[in-house]
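J.: following is a predicted model, sequence given first.
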Amino acid sequence: MNSPHLPSTTERRTIVTTNAELQARRAAAVPRGVGNATGVYPAKAKNAEIWDVEGNRYIDFAGGIGVQNVGHGHPKVLEAVRAQLDNYIHTAFQVLPYEPYVELAEKLNRLAPGDEPKKTIFFSTGAEANENAIKIARGATGRPGVIAFQGGFHGRTLLTLGLTGKVAPYKLGFGPFPNEIYHVPFPSPYHGVTSEQSLAAIDALFKADIEASRVAAIIIEPVQGEGGFYIAPFEFLQALRELCDRHGILLISDEVQAGMARTGKYFSIEHSGVVPDLIATAKSLAAGFPLSGVIGKAEIMDKINPGGLGGTYSGNPLACAAALAVLDIIEEEKLLDRSLSLGATVIERCRGMARRNDITAIGDVRGLGGMVAVELVKDRESKKPATEFTGRVTAAARKYGLVLLACGPSSNILRVLVPLTASDEIVEEGLAIVERSMIEAAA
């Protein structure tokens, strides 16, 4: 029996297809466990715009889930990767180390907060970064316990699923998870959870579940990503730092989504003045090339024996070249300042929408720099999540040419992750679509 003919790369480029055809092929070839927020298949992307296989144009407010802070296909990133491609693609850093890895580590060590000497190791995904941050913390302290926060998202490996503070859809059916992981409430003033209550919950853990002397680390997203863009109060982060110092616990800042200029700082925890012991970074670090890292105080990082950390593809040379270009772009194009001004524009515009009589579902608008969320509720007094309404808004936005994602425990929070390099005109066009979509969804 003859095998079916599969089109070559050249043939595929000449085939005109549709999103529906590709979605049917996807359903037959890819497991349903990989969710899709849309059925849109891109053919081309540039800065903050995407064109699908049917020629439809979309403004990108998702950025590949916070990956495209410097925009799709930035010329400097492409140039750096092409140059590296001509040299070598992979040698495995553990076998033949290479300069781009070392140079990128040097730059991140200088950029990370704090005056102490630092060292950096690279991986491929945000989950790997968080998992290895926990490995480093446990190895350095000789302690097993880890404290994380409800609503937090740290990855999809078994260890990082244990850290993640949301069951559906991430943890369903995958247990048991690693032990000695404990969750406490994340402070959320909008929902009445104070910093004092969160700190009291940690104290209760020390009394009822695990003594402080057995806790290796507390891991926190200074701005929760999948959890709803809730911003940890700065005084809470400062109190966490003091608590960790008092008990010999390491503080890990998960900057996977909030890092690399997204909030107006290289790392979101910088806003609080707190210096963490370890930082996990990924997503926008390499503009879409798979790269993540753990940056930490040198005395902590060096407590792990050679061979205890690493990975075959970790710190791939192409990804390191892309990341070096990203850091140059952030500095040259003043994207820290751009993030702050962009965030102020988006927040002001969304709060203006909340004042309209025909849009009554906006319960809260919040943000840190260019990381902005709009929480949609059934009514502003009860603050019950308007999950179905949020789905109608994102669907309408897509119809009008905007890629817009929801997040939060009830998927009722719109999140804005537009590339920081997007023009004011593109941002305004996207915000106008958000407004139009909410009016339509409410009708």
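T.: That came in fine, so what should we check first? Numbers count the residues shown, from 1 in each chain.

J.: going by C-alpha atoms from here, please, whenever you check contacts or count neighbours.
T.: Fine.

J.: can you tell me how far the residue nearest to His72 when sequence neighbours are not counted is from Val67?
T.: Leaving aside its sequence neighbours, His72 sits nearest to Asn47 (Cα to Cα, 6 or more residues apart in numbering; 4.3 Å). Asn47 sits at a distance of 12 Å from Val67 (criterion: Cα to Cα, to the nearest Å).

J.: comparing these two, which shows the higher neighbour count?
T.: For the pair Asn47 and Val67, the greater number of neighbours falls to Val67 (28 against 22), based on other Cα atoms under 10 Å.

J.: putting a second one here so we can go through both:
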Amino acid sequence: MTNEHLQQRKEAVIARGMGNLAPIYVDRARNAELWDVEGKRYIDFGAGIAVVNTGHCHPKVIAAVRNQLDKVTHSCLTVTPYAVAVELAERLVRIAPGPSAKKAMFASTGAEAVENAVKIARAHTGRRAIVAFDGGFHGRTNLTLGLTGKVAPYKAGFGPFPGDLYRLPYPNAYHGVSDDQVFEALRMRFKTDIEPDQVAAVVIEPVQGEGGFYRAPVEFLQRLRALCDEHGILLICDEIQTGFARTGKMFALEYAGIEADIMTMAKGIAGGFPLSAVVGKAEIMDAANPGGLGGTYGGSPIACAAGLAVLAVIEEERLCQRALAVGERIGGRLRELQARHPEIIGDVRQLGAMVAVEFVHDGQASRPNTELPKTLAAEAVGRGLILLTCGIRSNVIRFLPALTAPLEVVDEGMAIFAELLAEHG
């Protein structure tokens, strides 16, 4: 069996829209490494897009899943529930930032979590409008594409999208978007598009994921919290990519010291098993009537068992602290490379082990280099390294290794990246 043969078979039977970045087929994986069907080893700097924060096939996660397999694999949480879902919900409401009493609900994907967060916000407030941000990514369903602020490849050809969705610029010092400009844009929305007492919620990623790893300043998030309070608007924080120790805290919102009304969680929540959650203030979460939330597979007992094991690993192995060390290793090397190649590396961004490098022409932020990231990511595969691109301008490479990655493996991966950059810089 070869990668090429499997790629041909895949293209014959799987829709073209589900393209794959790398034409390799994984046979097995451990921690921060993959092996394909031809036996070649790869260092994984993608972690399934920030999903396996605890590493591929962590022994404690696998053991928890195997134990659950012998008990029950499915009965539907909204029909005949099970203890493991209750236990995970108890843990999630306990670790969610802020002093308010909270409740949770489960789904299977991040997009489902965002959709349900919007439903809950509308049910609680009786309002219709939702505000989101340029460059945000919230999923590929029709509603979440409406919230997502990037056309290609996500939104192209899929409209129309739901109404009563409004968008603002995202604060971005590197590209000259100040906090004040964002709030002025919001005031204009209130004057020209929608009255504030009809806005149910503002949805924001504390650090944009697909948008390019831009971080909302602490002061901006605090001001946004205050503005939402002033107008009775709910603050929904999308922590799908930033959650579960990725940024050096359990959730990125903790850096701002504020409490969201609703949070969405997925990706790193269950070590690769399909699970997402919405966690919010109890009185808000209870706005939906019985039967208004849920789904056939949401809160699968297998995934909930994995989620409990992930939380145990994060605590026992001190993965928040570990994320800081892994991220600093990568960020430090990228800053060295930036000093050598200032004409092509415009910016290096790092929060915990959520690290990005932005490529430009002639050192100018206004001149994005869109070809180099694609070239580096493609050629990295041949050298045994998995890299992910991103960015609203398609000029960013993001680094998302497992938080459990040995530092020598991180260094090995960065050495490959440095070699590639030297060849193309």
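T.: Okay, I see it. No experiment lies behind these values; they were computed from the predicted model shown.

J.: TM-score for this pair?
T.: In this superposition the chains share a TM-score of 0.99, using TM-score structural alignment, normalised by the length of the second structure; 425 aligned residues with a Cα RMSD of 0.9 Å.

J.: so the residue nearest to His72 of the first structure sits right up against Asn69, yeah?
T.: No - taking contacts as Cα atoms under 8 Å, Asn47 of the first structure lies outside contact range of Asn69: 9.3 Å.

J.: Lys384 is in contact with Ser410 of the first structure, correct?
T.: No - using Cα under 8 Å, Ser410 of the first structure is not in contact with Lys384, being 9.5 Å away.

J.: identify the residues contacting the aligned residue in the second structure for Gly228 of the first structure.
T.: Taking TM-score structural alignment for the superposition, Gly228 of the first structure sits opposite Gly212 in the second structure. For Gly212 of the second structure, the contact set (Cα atoms under 8 Å, 6 or more residues apart in numbering) comprises Gly135, Ala356, Cys390, Gly391, Ile392, Val396, Arg398.

J.: what do you get for Arg215 of the second structure?
T.: For Arg215 of the second structure, the contacting residues are Pro171, Asn172, Pro206, Val207, Gln208, by Cα under 8 Å, 6+ apart.

J.: so the residue nearest the centre of the second structure versus Arg128 of the second structure, what's the distance?
T.: Centrality entry for the second structure: nearest residue to the mean C-alpha point is Gln241, 1.7 Å, by Cα atoms, centre = their mean. Distance from Gln241 of the second structure to Arg128 of the second structure, counting by Cα to Cα: 26 Å.

J.: assumed Asp364 of the first structure was part of a strand.
T.: Yes - looking at Asp364 of the first structure with DSSP: H, G, I helix; E, B strand; the rest coil, it is inside a strand.

J.: next, Gly430 of the first structure: secondary structure please.
T.: Secondary structure, three-state DSSP: Gly430 of the first structure is helix.

J.: enumerate every residue touching the counterpart of Val278 of the second structure in the first structure.
T.: When the first structure is aligned by TM-score structural alignment, Val278 of the second structure is paired with Val294. Neighbouring residues of Val294 of the first structure by Cα under 8 Å, 6+ apart: Thr120, Ile121, Phe122, Ala129, Asn130, Asn132, Ala133, Leu278, Ile279, Ala280, Thr281.

J.: redo those residues as CSV? Include neighbour count, distance to Asn36 of the first structure and secondary structure.
T.: Below are these laid out as CSV (neighbours: other Cα atoms under 10 Å; distance: Cα to Cα, whole Å; DSSP: H, G, I helix; E, B strand; the rest coil):
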residue, neighbour count, distance to Asn36 of the first structure, secondary structure
Thr120, 22, 33, strand
Ile121, 20, 31, strand
Phe122, 28, 28, strand
Ala129, 29, 24, helix
Asn130, 31, 24, helix
Asn132, 23, 28, helix
Ala133, 26, 29, helix
Leu278, 29, 32, strand
Ile279, 28, 29, strand
Ala280, 30, 26, strand
Thr281, 29, 24, strand
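
J.: so stretch 232-250 of the second structure aligns onto which residues of the first structure?
T.: Using TM-score structural alignment, stretch 232-250 of the second structure pairs with 248-266 in the first structure.

J.: let me redo that: stretch 307-326 of the second structure
T.: So stretch 307-326 of the second structure sits over residues 323-342 in the first structure, by TM-score structural alignment.

J.: end to end on that stretch, go ahead and measure it.
T.: Taking Cα to Cα, the first and last residues of stretch 323-342 of the first structure lie 23 Å apart.

J.: tell me which stretches of the stretch 251-400 of the first structure form strands.
T.: Ranges of strands within the stretch 251-400 of the first structure are 278-281, 292-297, 362-368, 371-376, based on DSSP state E, counting those that start in this stretch.

J.: now for the first one, which elements pack on it?
T.: Other helices and strands packing on strand 278-281 of the first structure, by 3 or more Cα pairs under 8 Å, 6 or more residues apart in numbering; DSSP states H and E, are helix 126-141, strand 250-254, strand 292-297.

J.: helix or strand right after the longest one?
T.: Read it as helix 126-141 of the first structure. Following helix 126-141 of the first structure in sequence order, the next helix or strand is strand 145-149 (DSSP states H and E).

J.: against the second structure, where does that next one fall?
T.: Aligned using TM-score structural alignment, strand 145-149 of the first structure spans residues 129-133 in the second structure.

J.: so which residues of the first structure form helices?
T.: For the first structure, the helices defined by DSSP state H occupy 9-14, 19-29, 63-66, 75-85, 99-111, 126-141, 158-163, 195-208, 234-247, 298-301, 317-332, 335-354, 387-399, 424-442.

J.: adding distance to Trp51 of the first structure, write those helices out as a markdown table.
T.: Listed next are the helices of the first structure as a markdown table, based on distance: least, Cα to Cα, whole Å:
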| stretch | distance to Trp51 of the first structure |
| --- | --- |
| helix 9-14 | 15 |
| helix 19-29 | 12 |
| helix 63-66 | 14 |
| helix 75-85 | 18 |
| helix 99-111 | 32 |
| helix 126-141 | 27 |
| helix 158-163 | 34 |
| helix 195-208 | 44 |
| helix 234-247 | 40 |
| helix 298-301 | 43 |
| helix 317-332 | 23 |
| helix 335-354 | 24 |
| helix 387-399 | 12 |
| helix 424-442 | 14 |
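
J.: re the thing from before, how about the residue nearest to His72 of the first structure, what's its match in the second structure?
T.: Under TM-score structural alignment, Asn47 of the first structure pairs with Asn31 in the second structure.
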